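Participant: the sequence and its predicted three-dimensional model are supplied below.
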Amino acid sequence: MEVRENLRTTNQQPSTYEFDSRARQWTAVMPYPVSSNEAYHLQQFINSPESSKSTREDLWRLLASESRAPELHVSPQDGLMEANKINALPGQPQGVNFDQYAGYVTVDSSAGRALFYYFAEAPHEPNAKPLVLWLNGVANVIFLESPAGVGFSYSNTSSDYKRTGDASTAADGFRFLINWLERFPQYKSRDFFIAGESFAGHYIPQLASLILKNNAANNNMVIKLKGIAAMISYAWTHALISDETYNAIQSQCTFSDVDTADCKKVVDAAGQEMGKINPYDIYAPLCHGSSSSNKSASNVSSHQPEDLDPCTDDYINRYLNIAEVQKALHANVTNLRYPWRLCSSLVGGKKWHDGPDTVLPIIKELIGSGLRVLLYSGDQDSVVPVTSTKAAIDMLKLPITSSWQAWYTNEEVGGYVVTYKGLAFTTVRGAGHMVPFYQPERALVMFSAFLKGGGL
């Protein structure tokens, strides 16, 4: 789980950069101080009295309520599991050895709001494996597009897109889970984990908090939550910007307010100095154009993980907008007025109406409840970097139970791990922001160890 502090974007859209698909480059578009400034101001914030409460009272009324979880409507799910089963996906190799499902779960019938999911059962002994909800082989995994407006998820009430936030996203995620488990009742008694990356570092702790509160209040709808896994200054320490610009950011940008002319000026300067790089993986090559003539969107399966293609985002966008693919996935059943996009412009940014400046107080509560917590970072990610995550963990003041050490896969260092009381922090060597994409084998080893409750 990435703990991404004070970012108001969703679906992995960078706050300082926007990817220009025509120019094939990242461009600075939103005033946010590069992450070298995060650790310093994060420490100032957490040491202040403000760190123990949210500046958004409506969020904490929802998350800190001891009386009840969000209002629920559990709709009939009879027959929907079978209806959601995928017979075949275009371009997918024939005879895959796992069952897969996809479709919609309504989370607000009056607003016509529904979330899209893709669910893959474990290929071996799925009945004995835990259930994982992944927000944005070793287990049965639900991939959820949340909130409404992201991917194929939608609302028939357009104002929903203008009032998105942490509280509503957590509440809709909870409603989704309750109804999904009614659709797949064989998973009600399974151990359950929540995992994800990027801004899911906000969603995951808050959804976990709602689940625990519901479990305490409602014995009829207990979810066996066992743990969470998510992702929290970097550009300067990797020689991407000058000392002068770094010092200017330190002096001009504050933790609580980055939308000032002086701060925007120095952040823009940092973007210029960094040049045309992918902030999600500063060492990865850029995509310099792709076309259906040289790469078929329906032949994505031919790409081997070790042959990282920087244009994969383009292929995914094309593939998921093919009518035949959407039909196979039971997606876009309402004929959405916009195409599927990797990064949604409908939600996030100034449309995001609530969210605490830090989720560390919630993480402390989850650790205290006995949940296993894994924080992880790709060591080539400048958006949610290792350094900021380490600084945030230091603020929790947890005792170390196993000191910093390398972990291995195939006799090579896969990354580094340090274990605290109730929490483990793992880095993945050679990985960018989307760790499973950049280093799938190392991500699999890390995640398998977490689910099994063992060390790396």
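Facilitator: That came in fine, so what should we check first?
Participant: contacts, neighbours, all on C-alpha from now
Facilitator: Noted.
Participant: neighbouring contacts of the host helix or strand of residue 104?
Facilitator: Using DSSP states H and E, residue 104 sits in strand 100-108. Residues outside strand 100-108 that contact it (C-alpha atoms under 8 Å, 6 or more residues apart in numbering): 73, 81, 84-86, 112-121, 153, 172, 175-176, 179-180, 329-331.
Participant: in strands only, show me these.
Facilitator: 113-120 (DSSP state E).
Participant: now rank those residues by neighbours and give me the top one.
Facilitator: residue 117 (28 neighbours; other C-alpha atoms under 10 Å).
Participant: ok, it - contacts?
Facilitator: 102-105, 142-145.
Participant: again, only this time at 7 Å
Facilitator: Listed by C-alpha atoms under 7 Å, 6 or more residues apart in numbering, the contact partners of residue 117 are 102-104, 142-145.
Participant: one more structure, for comparison:
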Amino acid sequence: MCNFRLTLLFHLLLTLFLHVQSLSQYGSTVEFLPGFDGPLPFYLETGYIGVGKSEEVQLFYYFVKSESDPRKDPLLLWLTGGPGCSSFTGLAYEVGPLAFGQKAYNGSLPILVSSPYSWTKFASVLFLEQPVNTGFSYATTSEAYMCTDLQACDQVYEFLRKWFINHPEFISNPFYVSGDSYSGITVPVIVQLISDGNEAGKEPLINLKGYSLGNPKTFPEESNYQIPYCHGMGLISDELFESLKETCKGEYRNIDPTNTLCSQNLKIFKKLVSGINDQQILEPFCGTDSEVHKPRQLTAGERRSLEEDLIFLKHDDFICHESHVATRKLSNYWANDLRVQEALHVRKGTIRRPWARCRQSIGGTTYTITFMNSIPYHVNLSSKGYRSLIYSGDHDMVVPFQSTQTWIKYLNYSIIDDWRPWTIDGQVAGYTRSFSNHMTFATVKGAGHTAPEYKREESFHMFKRWIAQQPL
């Protein structure tokens, strides 16, 4: 009798364990977040989905339902670039419903507020932490932390298929993939994988409609456009620009070591722009918020001093207190707070080192880049008729708008809506042009490398019009 009861108890516990595991696959609802006053005014779900043969890679996600009609509104997958930048960047700095209510760290837990320009006003957004070792995503084996860019794209596609199985109510919603910066390399690959999977009949079939990219890395030669961009923006003289063109022949990346004149001109150029913030040339140059700055984990009673946080600033350079770099650093303090991780349902013991908004060390260590040209994917996706929005913050020196225009012209599709301004409340917000392959190009006036971070309102209206298939 005793053995029977033990056996019954074992089966009951096993059933309960499997039930809990099953529920965890569907994610967990988050109603309150430390730093945010009151309950969240939107639906937030976080969770993990395992990918790989033994699900050794556990990808973390934030999912926010549309605040309009989530049953019918588009569903958007957001992939932050890097590689190695957390999708929390999209959630709190670019297109999501959250924003930091302060610009610099003051010693206490950073404050979060609602963003009035969240893309979740009209679309559901799935913010995915990828590749593995980004944000709260992790692996269960050391080997699983190693992957190539193409393997990471495969993992995103596997994640999506499993996520839709767990969320069948969204399978019929129009689906788009979006991102910016380095995501310009991976997003077209992922869209291609989804398209190929649909054509092959892989279940569940995803209702793929298109993709959008901001200031996207696309091909290796785009760095050659930085010098023409700097000349057009008045950062270098006419004489230096003409000399660079003549001596370097338009190739500024792989320089012939015997071409001393080109090398000398490039040295002058680099010195002239060394004090420029290349992500937004009008912003102050205040260093970086990458993992060079490594906050330790904070307990509820611990606080880091303001002086320690501002060590990256020059003694007299207080303008950096108001910079985007200072605001980005807030995420490190917020996400490393143990109360935050508990609220987000982060699995204890899975983060091997302090959370960082961007793990720049991923490239070349655990993440291997095998290609840097996504133009062939754009060619193929254009032939299949998918919609696309390609936009450029026009004050970005990292991926200048000229380089983006160049590869779009290479696709050689006819113009159906020629270059014109697009406006908000009667004011010019940028310029746009549309092509016969269902591709729209737009500039966002005054925006930097991550356009929605610098111009949230303008980016909100741009994307809202585009996804509703209205002219910008």
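Facilitator: Received, thanks. Note that the structure is predicted; figures quoted are calculated from it, not measured.
Participant: report the TM-score for the pair.
Facilitator: TM-score of the superposed chains, computed with TM-score structural alignment, normalised by the length of structure 1, equals 0.73; 369 aligned residues with a C-alpha RMSD of 3.1 Å.
Participant: which residue numbers in structure 2 does the strand holding residue 104 of structure 1 align to?
Facilitator: The alignment of strand 100-108 of structure 1 onto structure 2 (TM-score structural alignment) spans residues 44-52.
Participant: stretch 387-404 of structure 1 too?
Facilitator: Against structure 2, stretch 387-404 of structure 1 falls on residues 402-419 (TM-score structural alignment).
Participant: residue 213 of structure 1 -> structure 2?
Facilitator: By TM-score structural alignment, residue 213 of structure 1 lines up with residue 196 in structure 2.
Participant: so where does its match fall, helix or strand?
Facilitator: Residue 196 of structure 2 belongs to helix 183-199, assigned by DSSP H and E.
Participant: packing partners of the following helix or strand past that helix?
Facilitator: Once helix 183-199 of structure 2 ends, the next helix or strand along the chain (criterion: DSSP H and E) is strand 208-214. On a contact count with 3 or more C-alpha pairs under 7 Å, 6 or more residues apart in numbering; DSSP states H and E, strand 208-214 of structure 2 meets strand 175-180, strand 387-393.
Participant: mind putting those strands into JSON lines with mean neighbour count and distance to residue 191 of structure 2?
Facilitator: Formatted as JSON lines, these follow (neighbours: other C-alpha atoms under 10 Å; distance: least, C-alpha to C-alpha, whole Å):
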{"stretch": "strand 175-180", "mean neighbour count": "24", "distance to residue 191 of structure 2": "7"}
{"stretch": "strand 387-393", "mean neighbour count": "25", "distance to residue 191 of structure 2": "11"}
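Participant: nearest to residue 282 of structure 2, out of those?
Facilitator: Residue 282 of structure 2 lies closest to strand 387-393 among those, at 11.9 Å (C-alpha to C-alpha).
Participant: now that closest one: which residue numbers in structure 1?
Facilitator: By TM-score structural alignment, strand 387-393 of structure 2 lines up with residues 372-378 in structure 1.
Participant: so how far is that stretch from its chain's centroid?
Facilitator: 12 Å (C-alpha atoms, centre = their mean, to the nearest Å).
Participant: once aligned to structure 2, how far is that stretch on average?
Facilitator: Its aligned residues in structure 2 lie a mean 0.7 Å from stretch 372-378 of structure 1 after superposition (mean C-alpha distance after the TM-score superposition for structure 1).
Participant: against residue 61 of structure 2, how distant is the residue nearest the centre of structure 2?
Facilitator: Most central in structure 2 under C-alpha atoms, centre = their mean is residue 80, positioned 1.4 Å from the mean C-alpha point. Distance, residue 80 of structure 2 to residue 61 of structure 2, using C-alpha to C-alpha, to the nearest Å: 12 Å.
Participant: give me the element the residue lying farthest from the centre of structure 1 is part of.
Facilitator: Distance from the centre of structure 1 peaks at residue 244, with 33.0 Å (C-alpha atoms, centre = their mean). Applying DSSP H and E as the criterion places residue 244 of structure 1 in helix 243-252.
Participant: what helices or strands is that helix leaning on?
Facilitator: Packing partners of helix 243-252 of structure 1 (3+ C-alpha pairs under 7 Å, 6+ apart): helix 261-274.
Participant: list the buried ones in the helix it packs on?
Facilitator: The neighbour-count check on helix 261-274 of structure 1 (16 or more other C-alpha atoms under 10 Å) flags 262-264, 266-271, 274 as buried.
Participant: post-alignment, the helix or strand following that helix versus structure 2, mean distance?
Facilitator: Using DSSP H and E, the helix or strand that directly follows helix 261-274 of structure 1 along the chain is helix 312-320. If you overlay the two and look at helix 312-320 of structure 1, the average distance to its match in structure 2 is 1.2 Å (mean C-alpha distance after the TM-score superposition for structure 1).
Participant: where in structure 2 does helix 312-320 of structure 1 fall?
Facilitator: Going by TM-score structural alignment, helix 312-320 of structure 1 lines up with residues 327-335 of structure 2.
Participant: next, the buried residues of that stretch.
Facilitator: Quick answer for stretch 327-335 of structure 2 (16+ other C-alpha under 10 Å): 327-335.
Participant: ok, now stretch 432-452 of structure 1?
Facilitator: Applying 16+ other C-alpha under 10 Å to stretch 432-452 of structure 1 flags 432-436, 438-439, 441-443, 445-448, 450-451 as buried.
Participant: in helices, which of those fall?
Facilitator: 435-436, 438, 441-443, 445-448, 450-451 (DSSP state H).
Participant: would JSON lines of those with distance to residue 25 of structure 1 be doable?
Facilitator: As requested, those are exported to JSON lines (distance: C-alpha to C-alpha, whole Å):
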{"residue": "435", "distance to residue 25 of structure 1": "21"}
{"residue": "436", "distance to residue 25 of structure 1": "23"}
{"residue": "438", "distance to residue 25 of structure 1": "19"}
{"residue": "441", "distance to residue 25 of structure 1": "28"}
{"residue": "442", "distance to residue 25 of structure 1": "28"}
{"residue": "443", "distance to residue 25 of structure 1": "27"}
{"residue": "445", "distance to residue 25 of structure 1": "32"}
{"residue": "446", "distance to residue 25 of structure 1": "31"}
{"residue": "447", "distance to residue 25 of structure 1": "32"}
{"residue": "448", "distance to residue 25 of structure 1": "35"}
{"residue": "450", "distance to residue 25 of structure 1": "36"}
{"residue": "451", "distance to residue 25 of structure 1": "37"}
